[in-house]
Each structure stands twice: as structure tokens, then as C-alpha cells.
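Student: coords below, sequence missing:
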């Protein structure tokens, strides 16, 4: 019995990393995270993978969160001169079976005018809005920045 209780406790403690993935109305949100911004930074970036596992098309329209004055779908492009330029993305269509990755150096959720410091290990709720799946509340984990990842700043 003690072994079973220890195993159950270990699974419970280990489960937060698994609990971040969410599936609602065919939309699968995979590994949502925010890279820890530098102390005092007014902006940050969030990443995730969005998969449409449903039978109908959908569209990723917007993001809302209380930790920033503004959250928007953004993309980064590197010019021939090597300079990164960011711009806001329009809503993103998701055909059935389609997967879209938001990752450093590419598409991301831009968090502007942060109103709280984000520390490694913090869990940050965000509401993702989809045309058909509706609003999906997702917990993003603040993770240490990969020193090899492209820097994200405005």
C-alpha cells in the first residue's frame, strides 16, 4: 500500500508538465511556454504548438492575458542584412489535420507592456480565441531562455 501511495504521489507531482497540454473541440494546444524575459523587461514571448485534430476547419484569432497590456500573434523574419523584423499576424487558419508551431525565431505570441515580473516556474494563464472552438484557457509555464535561441525584443 505504501508503494502504491508513493507511486501515486510521484505521478501527481510529475503531472504539471503533462497538464499543460489541452484539447478542446478538436484543437490541441501542445507545450505552451514563455521564455523568461530579462528582469525589468517590458516585453516577452510565448510559444506553443496548435494542432487542429478535429474534422472541421478553424481559425486562431487572438490571445488575451492579464500579465500584459497587449498580447498579439506575431512573426519574426530575418532580412538579407541579418536584422530581425517583427510584425503582427492576421488570424491563422487551421485546416483539419493542420499543425502550426510558434517557436523562437518565427511565429510567437508577443507580450507587450508586461505588468508583472515573470520568473522561471511561474504558470501564466492566457485565453486563446478560436473561430469555432471558442475560448480556450491555457496555462503557460515560464521557462529559462535557451541561450542558443534567437533573442526576442522590440
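Tutor: Thanks, I have it. No experiment lies behind these values; they were computed from the predicted model shown.
Student: alpha carbons only for contacts and neighbour counts from here, please
Tutor: Noted.
Student: which residues of this structure fall in strands?
Tutor: Counting by DSSP state E, the chain has strands at residues 22-24, 27-35, 43-52, 58-64, 68-78, 84-88, 92-94, 99-102, 108-114, 123-130, 134-143.
Student: CSV for the ones you listed, including mean neighbour count and distance to residue 11?
Tutor: Listed next are the strands of the chain as CSV, based on neighbours: other C-alpha atoms under 10 Å; distance: least, C-alpha to C-alpha, whole Å:
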stretch, mean neighbour count, distance to residue 11
strand 22-24, 16, 18
strand 27-35, 21, 18
strand 43-52, 22, 24
strand 58-64, 19, 31
strand 68-78, 18, 33
strand 84-88, 15, 40
strand 92-94, 17, 34
strand 99-102, 16, 28
strand 108-114, 21, 31
strand 123-130, 18, 19
strand 134-143, 19, 19
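Student: out of the ones you listed, which comes closest to residue 149?
Tutor: With C-alpha to C-alpha, the closest approach to residue 149 among the strands of the chain belongs to strand 27-35: 10.1 Å.
Student: need the contact partners of the closest one.
Tutor: By C-alpha atoms under 8 Å, 6 or more residues apart in numbering, the residues outside strand 27-35 that reach it are 20-23, 44-54, 133, 138-145.
Student: A further structure is provided below for comparison with the first:
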């Protein structure tokens, strides 16, 4: 009986660790930063989150950095002229007044290059987001097996892209 109780407590703790986490920076509200757990040989990982602008002025995400990677870039998926999905780096992402900037598989994301370590499933790692008006905001990115259910409505999740 005690073993079952300990197992249940361990499983619940893991579920709570993966539960949504939020950050507030002035008028910006950042929901559940996450990354998909990747094998140790993966050359890159991506981070996802949603930035809501609850204020009266627009803002822009200008970049990001993290101690687990030498380089972080803002990227987006776009449809090429040939109909194929491609990734491209963007210099900034607008966060409109009363709107949001959604970083999700198949859309905007923060790509992390030259990893000095691969965070494990259930772990969190720091990511600093650099906003034009709100300034620097440090968040903790939860490493998960799959995307949160609300991350990309109606979209089937596929593996991370390679560069």
C-alpha cells in the first residue's frame, strides 16, 4: 500500500511540474514556456510560449538567450513558393495591443543552437526574452514529451526541425 501511495505521489509531482506556468512583465503576460524533450544527439532545440499584450501600447520581442546554448534566434515557419514549409530567421516579433504573439510548432519559435547540454524530460531551463519596451524577462522553459493541449489547436505535433 505504501509503495502504491509513493508511486502515485511521484506521478502527481511529475504532472504538477509539467503544469502551466506564467510570467508577468508590465503589460505582457507570458504563458507556459516549453520545449519538446529531444535526444542528446539533436543539434538544436526549440522553445515555445504565448505572449499576451494586456496593455495600451504595442511591444516587440527582439531576441532571446539562454545559458544552455551559444546562440538563440527567433524563427518562423513559412510556406515557400514551391508549397513546402521552410524555416527562416526573423529579427523581431510584434506583440499587438490586446493581442498575442504565439510561439508554437509550425509557427514562430526560438531556436537554440550550439547546445552545451540537452535538458532532460521534466527539467526546466532559463530563457531570457528581450522585449523592446518591457525589457528583459527571464522565464523557465519546461521540457515535455509533447506540446500542451492548448499550444496549437487542431495541429498535429511533429518532431523538431533540423538546421
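Tutor: Arrived safely, thanks for sending. Since the structure is predicted, the reported quantities are computational estimates derived from the model, not experimental observations.
Student: hmm, back to that, please convert the strands of structure 1 to CSV, extending it with distance to residue 150 of structure 1.
Tutor: Formatted as CSV, the strands of structure 1 follow (distance: least, C-alpha to C-alpha, whole Å):
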stretch, distance to residue 150 of structure 1
strand 22-24, 27
strand 27-35, 11
strand 43-52, 11
strand 58-64, 22
strand 68-78, 10
strand 84-88, 9
strand 92-94, 23
strand 99-102, 13
strand 108-114, 12
strand 123-130, 22
strand 134-143, 15
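Student: relative to residue 106 of structure 1, how far out is the counterpart of residue 160 of structure 2 in structure 1?
Tutor: Aligned counterpart of residue 160 of structure 2 in structure 1: residue 151 (TM-score structural alignment). Here residue 151 of structure 1 is placed at a distance of 11 Å from residue 106 of structure 1 (C-alpha to C-alpha, to the nearest Å).
Student: between these two, who's got more neighbours?
Tutor: For residue 151 of structure 1 versus residue 106, neighbours defined as other C-alpha atoms under 10 Å are more numerous around residue 106 (17 against 14).
Student: surely that one touches residue 84?
Tutor: No: using C-alpha atoms under 8 Å, residue 106 of structure 1 is not in contact with residue 84; the gap is 9.9 Å.
Student: which neighbours do these two have in common?
Tutor: Looking at what touches both residue 106 of structure 1 and residue 84 (by C-alpha under 8 Å, 6+ apart), the common residues are 76, 77.
Student: using the three-state scheme, assign residue 11 of structure 2.
Tutor: Secondary structure state of residue 11 of structure 2, per DSSP: H, G, I helix; E, B strand; the rest coil, is helix.
Student: ok, how many other residues are close to it?
Tutor: Neighbour count of residue 11 of structure 2, defined by other C-alpha under 10 Å: 12.
Student: what does residue 11 of structure 1 give?
Tutor: 11.
Student: tell me the contacts of it?
Tutor: Applying C-alpha under 8 Å, 6+ apart to residue 11 of structure 1 gives no contacts.
Student: tell me how far it lies from residue 29 of structure 1.
Tutor: Residue 11 of structure 1 sits 22 Å away from residue 29 of structure 1, going by C-alpha to C-alpha.
Student: now swap in residue 152 of structure 1 and tell me
Tutor: Relative to residue 29 of structure 1, residue 152 of structure 1 is positioned 22 Å away (C-alpha to C-alpha).
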